[in-house]
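# quick one: sequence and predicted model below, then my questions.
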Amino acid sequence: MRILGLDYGEKRIGVALCDELGWTAQALTTVIRKSWRRDVGSIAALVEAYGVEKIVIGYPLRLDGTEGIQCEKVLRFARRLEAALGIPIVSWDETLTTKEAEEILARSGVHPKKRRAVVDRLAASLILQSYLDALPKEEKFPDAGAEDCP
């Protein structure tokens, strides 16, 4: 199952995609936000191009685990996106993923001016990878039966 990961922001939406087996997430692109119609069109084109069956969107809980105003914005966007695309959207804790992405880029030697272009898609891949890692084996491999085990 192909799953798209989103890191929703006011100005940009980072996008990541998992491989067909659901093992790894790769940073894909960044959608520069212009309007609702354009944003949805960009995401819809990716959903169609890659045969995406589910979207995981980062849910920005506060460090103490409570919800803030940004959570409302993400949920509103997710509900509208789910209605427009007709595929399930799952919210997933994204606490500190952007900070982690920035640290990865800094350690990798990416110039600070170039980080802005990739930090959102890297954060999306961290969100998606966290979700994939938490999936039970049965959900990743629904057709695998006990007879397949050695």
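All right, it came through fine. Numbers count the residues shown, from 1 in each chain.
# from here on, contacts and neighbour counts on C-alpha atoms
Will do.
# for the protein, what's the longest helix?
Taking DSSP state H as the criterion, the chain has its longest helix at helix 112-134.
# next, the buried residues of the helix or strand just after it.
As assigned by DSSP states H and E, the chain's next helix or strand after helix 112-134 is helix 137-140. Neighbour counts over helix 137-140 (16 or more other CA atoms under 10 Å) mark residue 140 as buried.
# and helix 137-140, how far from the chain's centre?
Centroid separation for helix 137-140 versus its chain: 19 Å, with CA atoms, centre = their mean, to the nearest Å.
# what about versus this one:
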Amino acid sequence: MPLLDFDNFEAALPRAARVIGIDLGTKTIGLALSDTSRTVASPLETIRRVKFTVDIERLFALIDSHAVAGLVLGLPMNMDGTTGPRVQATRAFATEFLKRRDMALAYWDERLSTAAVTRMMIDADMTRARRAELVDKLAASYILQGFLDAASSRRQSLRP
């Protein structure tokens, strides 16, 4: 299955299927999981990156154990809308993933997701250590929730 745009991603998913949101970093992969109604995103796990094959096997295990039908991969665009090396690395990850597993995959703009989550944790008076422990999976949750909210709004606007 190729990378899908927003509308085709939704159409490719079974009615009651979970989606995983991914915040792909150079050292970690933050993951979030939707509920089956694709209304709420919850932090799931942070994978410490080792090498692609090890990282992807852990991701496959989580996909299988949670009956996930699609992935929403945060795309780290520059603030001016241009792409850089992190976008290229994210697209390469998606390409390699899809060579190994045929499933629905879409990108979602993740600009400022980590900054927003970090600001929220600082406001909650979390220690630096605790923030470091949570930031990646919370950023994935932030990315996925943005996607889920947009999908819900889109569905509502298409109703007669």
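Structure's in. What do you need? Just so it is clear, the structure is predicted and the values come from calculations on it, not from any experiment.
# TM-score of the superposition?
Remark: TM-score between the superposed chains equals 0.89 [TM-score structural alignment, normalised by the length of the first structure]; 140 aligned residues with a CA RMSD of 1.4 Å.
# before we move on, the earlier item: which residue range of the second structure does the longest helix of the first structure align onto?
With TM-score structural alignment applied, helix 112-134 of the first structure matches the range 128-150 in the second structure.
# that stretch vs the first structure, average offset?
Taken over the aligned residues, the distance from stretch 128-150 of the second structure to the first structure averages 0.6 Å (mean CA distance after the TM-score superposition for the first structure).
# in that stretch, what counts as buried?
Neighbour-count burial for stretch 128-150 of the second structure [16+ other CA under 10 Å]: 131, 134-148.
# show me which of these is closest to residue 72 of the second structure.
residue 144 (6.6 Å; CA to CA).
# isn't the closest one up against residue 32?
Yes: judged on CA atoms under 8 Å, residue 144 of the second structure makes contact with residue 32 at a distance of 6.9 Å.
# what do these two both touch?
Both residue 144 of the second structure and residue 32 are contacted by 20-22, 41, under the criterion CA atoms under 8 Å, 6 or more residues apart in numbering.
# would you turn these into CSV with secondary structure and neighbour count?
Shown next, in CSV, are those (DSSP: H, G, I helix; E, B strand; the rest coil; neighbours: other CA atoms under 10 Å):
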residue, secondary structure, neighbour count
20, strand, 27
21, strand, 34
22, strand, 31
41, strand, 26
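# count the neighbours of the aligned partner of residue 68 of the second structure in the first structure for me.
Aligning on TM-score structural alignment places residue 68 of the second structure opposite residue 52 in the first structure. By other CA atoms under 10 Å, 18 other residues sit near residue 52 of the first structure.
# now do residue 31 of the first structure against residue 51 of the first structure, distance only.
With the distance defined as CA to CA, to the nearest Å, residue 31 of the first structure ends up 18 Å from residue 51 of the first structure.
# show me which of these two is the more surrounded one.
Neighbour count, other CA under 10 Å: between residue 31 of the first structure and residue 51, residue 31 has more, with 21 against 14.
# host element of the spatially closest residue to residue 112 of the first structure that is not a sequence neighbour?
Nearest residue to residue 112 of the first structure, sequence neighbours excluded (CA to CA, 6 or more residues apart in numbering): residue 106, at 7.5 Å. Assigned by DSSP H and E, residue 106 of the first structure belongs to helix 97-107.
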